[in-house]
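A.B. asks: Got a sequence here, can you build the structure:
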Amino acid sequence: MQISYFSAVIKLALVIPTLDRSGAEKQMTLLASRLPRDEFEVHVFALTRGGPFEQSLREADVPVTILGKRWKFDPASMLRLRSALREFKPDIVHTWLFAANAYGRIVGGGRSAWKTVVSERCVDSWKAGWQLWLDQRLIHRTDRLVGNSQSVAEFYREHGFPEDRMTVIPNGIAVPERSPKGREQLLEELELPADAKLIGHVGRLAKQKRVEDLLWSIQLLRQADARACLLVIGEGPERDSLVQRTLALECDKHVRFLGHRSDASRLLSLLDVYWLGSDFEGMSNSLMEAMAAGVPVVVTDIPPNRELVQHDQQGYLVNVGDGLGFAQFTRRLIEDAELARKLGEAGRTHMREEFSIDKMVQSHAKLYRELSANRQATKTLQPPR
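C.D. replies: Okay, the predicted model is just below:
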């Protein structure tokens, strides 16, 4: 008799540190909200706190449990996670980002009642030795590692994770309708002239993003074209020092720090050029959103960016720290409207064809089905006790 492994709904627990407004959290929320309900019962567990995406999940009727982790290592919250998972009885636990990846595998034990998937979202060169050591110690408790780019997968392969238990699933991105509506209002809000050329950066203001390099670039660019203005969208520990840097460079009149914006995706569509100066990434959501909006991009020449941008096809790749390169390529784009339109449209097409949200969700669903089938087969083959 043939056994069907897909007759029952797959119970999926998604575990993540917070539901703050950031890239991994956004991808997880899209996934949780769009998996087919007739196949998957999804429950989200946030280790530390909720955030803006908590409301999005609840509106999509996805249950959310906040576990209240207080410290980096918090045994009480680990016990709460273990208790919550045992009560939910998942078939698969899928964890996202370092803290959740560690906690989820530790509470699962050596012979877990569920399959364990971990998501790694960045080329994590920031990790300390003890964090990499812990990752390696927990490999045997990991059924699958999902990277969002080939570069992320390669990083973890080099650090000892078996290639046959890796899967690459790129981020999914929505391609909005193109509309310049709101640009005039934005220029008025920022007290900029009608002919201003808007260059934008979206991301956490942390050293990894190398926003200071972008300040050098806007200082160079504004000397060649006084219409240029850099919009920095996001918050982070570097904000105060970056504001002071604009004063020291005398480019403060050409930079606007906008902080967190709930309408960041809409603002991206109003830009003339998008900048990303990071020295490491996983797969940048903001870069993908800019490309999906039809905005030409100038970004650092690092492996994850090369997976999204072909030089002179959807934008330009520049060496890390090359402020002059950013300025020169951007000047070319703002002086040649047809070139900017051509590169922007190529990026938009690339996002639509290769990086859709549906494709991201379908790839995860396929992985979950395979793991669930393996789990059911293993249970079926086990001798009775």
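
A.B. asks: Please make it C-alpha for all contacts and neighbour counts, starting now.
C.D. replies: OK.

A.B. asks: so what's H364 up against?
C.D. replies: Each residue near H364 by C-alpha atoms under 8 Å, 6 or more residues apart in numbering is listed here: I169.

A.B. asks: Assumed it was part of a strand.
C.D. replies: No: read with DSSP: H, G, I helix; E, B strand; the rest coil, H364 is helix and lies in no strand.

A.B. asks: all strands of the stretch 151-300 of the chain, in order?
C.D. replies: Ranges of strands within the stretch 151-300 of the chain are 166-168, 197-202, 228-233, 255-259, 273-276, 297-300, based on DSSP state E, counting those that start in this stretch.

A.B. asks: Turn the ones you listed into JSON lines, columns for mean neighbour count and distance to R239.
C.D. replies: Below are those laid out as JSON lines (neighbours: other C-alpha atoms under 10 Å; distance: least, C-alpha to C-alpha, whole Å):
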{"stretch": "strand 166-168", "mean neighbour count": "19", "distance to R239": "33"}
{"stretch": "strand 197-202", "mean neighbour count": "24", "distance to R239": "13"}
{"stretch": "strand 228-233", "mean neighbour count": "23", "distance to R239": "10"}
{"stretch": "strand 255-259", "mean neighbour count": "17", "distance to R239": "8"}
{"stretch": "strand 273-276", "mean neighbour count": "26", "distance to R239": "16"}
{"stretch": "strand 297-300", "mean neighbour count": "27", "distance to R239": "21"}
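
A.B. asks: Could you also give me the structure for this second sequence? I'd like to compare it with the first:
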Amino acid sequence: MSKPFKVDIAELKAQPCKPNNFIIGVMLKDIMASSALRNHGKLRLCFISSFPPNRGYLAEYAYQLINGLARNENIEKIVILADKIQSPEGTEKVVYPEKVKCVRCWARNKPASLPRILSNLRKFSPDIVHFNCGLMSWGKSRIVNFLGSLMPLTVKLLGYPVLVTLHNMGEAVNSDKLGIYRLNRLNSFGLWLATKLLSKVNVVVPLKRYAQILKQKYHAENVQYIPHGTLGAIVNHVTTGGKTVLTFGHFSEHKNLPLLIQAVKEIRENDGSLKLVVAGDSHPNRPGYLENIKKTYGHEPFIVFTGYVNDEKLKDLFETSTVVVLPYLFSVGSSGVFHLACSFGKPVIISDLPDYRDMLEAEGGAAILVPADDKQTLIESIKKVVGDMQLQKRLGEQNLKMAENLSFEHIGQRYVDLYRRIIAC
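C.D. replies: Prediction:
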């Protein structure tokens, strides 16, 4: 398995971006000629995304995919046009591979991000531009996110081959409950229009049902399904036993942490050895959420709040857990935590939601599905997995096999193959 690269914050100095230097009248034939000269050889990729040391907003996914792409012999150079650093103090230091360069040239919630990104594209002249985004990647306001949805088509109109990895869709996200906005007629039309604009470029989705929505509702023609990806098989064999429930991620209301705490507390009435580990921090869109949970439940002796977990500590965290539980009220795309658990060969209990059924069926992973917000079924499922080491082994081995087949090295190669097909069109 390839070792994850690191980023040194001290070296991540944002290169100055000068929107006033942006020339909208770029020479399209020069761009296409430059790309055509190189498309028979190694590729120069521009990757636009949030990126570590920032957290959330698909930054962690971007980190792992870039790691896989950077090790691909068909990639000559990767320039990441990333958001400016806003992470808390104490975030791990990062160092980029030789072929990867990061330019911190845009910021969330800033409409000026569009000209800044376009200005930096002009300087780099890539073979292909890859956007990594979701419903709220560009900021909290509807206007900023709508402008973000314009960027891929704008870049395409300027003559660059473009690919978007679209991680979630308005049709699959409960916007009211997530607290993004009320789904009235105006917002529904805005979502439809934003998705329609995105569907005009080449799109990759991590769930097959998203591809069906784009094709049937938006009449999109250039849609591909590529699975989320994993860290590969990090462990050689599955470990079983113990009585530790692990939940992990960036927490907000939809991850339903109070229900899991109540479920574990009720199980402990008959089995006082069971404990719960809550690993992670508040989601950037919900600052202070986990801190409020700790104020309410922090006195409980069976709960351990670890805070944010660096990559170096992941192996110990997962290997000492018995089962990973994700009792979400609704989904916002494929589950990165599920794929992380698979890399460590862990059994998973997850809410029975359309996105997760799609994910399991398409990728070959294994999980115990429970109805969302059903505490009694969740209790019975936890008791079943914790008390059955053969079940732990069977689920864990299937997940470990899936993780090996869908490592980010393999996913990176699928993207490289797609890059070449797009450039050739």
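
A.B. asks: Got a TM-score for the pair?
C.D. replies: Laid over one another, the chains give 0.80 as their TM-score (TM-score structural alignment, normalised by the length of structure 1), with 349 aligned residues with a C-alpha RMSD of 3.1 Å.

A.B. asks: mind putting the strands of the stretch 151-300 of structure 1 in TSV, distance to L12 of structure 1 included?
C.D. replies: Converted to TSV, those look like this (distance: least, C-alpha to C-alpha, whole Å):
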stretch	distance to L12 of structure 1
strand 166-168	18
strand 197-202	31
strand 228-233	34
strand 255-259	34
strand 273-276	34
strand 297-300	36
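
A.B. asks: Please, where are all the helices along the stretch 101-250 of structure 2?
C.D. replies: In order along the chain, the stretch 101-250 of structure 2 carries the following helices (DSSP state H, counting those that start in this stretch): 113-124, 142-157, 175-178, 185-198, 208-217.

A.B. asks: could the ones you listed be laid out in CSV, adding distance to G345 of structure 2?
C.D. replies: Below are the helices of the stretch 101-250 of structure 2 laid out as CSV (distance: least, C-alpha to C-alpha, whole Å):
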stretch, distance to G345 of structure 2
helix 113-124, 40
helix 142-157, 37
helix 175-178, 30
helix 185-198, 36
helix 208-217, 24
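
A.B. asks: now the ones you listed as a markdown table including mean neighbour count and distance to D417 of structure 2?
C.D. replies: Output for the helices of the stretch 101-250 of structure 2, formatted as a markdown table (neighbours: other C-alpha under 10 Å; distance: least, C-alpha to C-alpha, whole Å):
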| stretch | mean neighbour count | distance to D417 of structure 2 |
| --- | --- | --- |
| helix 113-124 | 18 | 22 |
| helix 142-157 | 19 | 19 |
| helix 175-178 | 14 | 35 |
| helix 185-198 | 16 | 21 |
| helix 208-217 | 16 | 19 |
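
A.B. asks: and of the ones you listed, who's closest to A263 of structure 2?
C.D. replies: For the helices of the stretch 101-250 of structure 2, the distance to A263 of structure 2 is smallest for helix 175-178, at 22.1 Å, taking C-alpha to C-alpha.

A.B. asks: I'd like to know how far the counterpart of K342 of structure 1 in structure 2 sits from A367 of structure 2.
C.D. replies: Alignment note: K342 of structure 1 maps to R394 in structure 2; criterion TM-score structural alignment. Computed as C-alpha to C-alpha, to the nearest Å, the R394 of structure 2 to A367 of structure 2 distance reads 10 Å.

A.B. asks: more neighbours, these two?
C.D. replies: Taking neighbours as other C-alpha atoms under 10 Å, R394 of structure 2 and A367 compare with A367 leading, 23 against 15.

A.B. asks: if I line the two up, what does that one land on in structure 1?
C.D. replies: Per TM-score structural alignment, A367 of structure 2 is aligned with G315.

A.B. asks: Give me the nearest residue to its match, chain neighbours excluded.
C.D. replies: Leaving aside its chain neighbours, G315 of structure 1 sits nearest to V297 (4.7 Å; criterion: C-alpha to C-alpha, 6 or more residues apart in numbering).

A.B. asks: Run a quick neighbour tally on the equivalent of K115 of structure 1 over in structure 2.
C.D. replies: Alignment note: K115 of structure 1 maps to P161 in structure 2; criterion TM-score structural alignment. Using other C-alpha under 10 Å, P161 of structure 2 is surrounded by 25 other residues.

A.B. asks: Next up, the contacts around P161 of structure 2.
C.D. replies: Taking C-alpha under 8 Å, 6+ apart, we find P161 of structure 2 in contact with 127-129, 422-423.

A.B. asks: Also R209 of structure 2?
C.D. replies: 355, 358.

A.B. asks: ok, now how distant is it from K93 of structure 2?
C.D. replies: 37 Å.

A.B. asks: do L69 of structure 2 as well
C.D. replies: In terms of C-alpha to C-alpha, L69 of structure 2 sits 20 Å off from K93 of structure 2.

A.B. asks: Can you give the distance from stretch 92-106 of structure 1 to the centre of its chain?
C.D. replies: 17 Å (C-alpha atoms, centre = their mean, to the nearest Å).

A.B. asks: The residue nearest to G315 of structure 1 touches S286, doesn't it?
C.D. replies: No: using C-alpha atoms under 8 Å, V297 of structure 1 is not in contact with S286, being 10.9 Å away.

A.B. asks: quick one on the thing from earlier: tell me which of the helices of the stretch 101-250 of structure 2 lies nearest to G272 of structure 2.
C.D. replies: Nearest of these (C-alpha to C-alpha): helix 175-178, 34.2 Å.

A.B. asks: Map H254 of structure 1 onto structure 2.
C.D. replies: Using TM-score structural alignment to pair residues, one finds that H254 of structure 1 aligns to F302 in structure 2.

A.B. asks: Which residue, neighbours along the chain excluded, lies closest to that match?
C.D. replies: Closest to F302 of structure 2 by C-alpha to C-alpha, 6+ apart is K275, at 4.8 Å.
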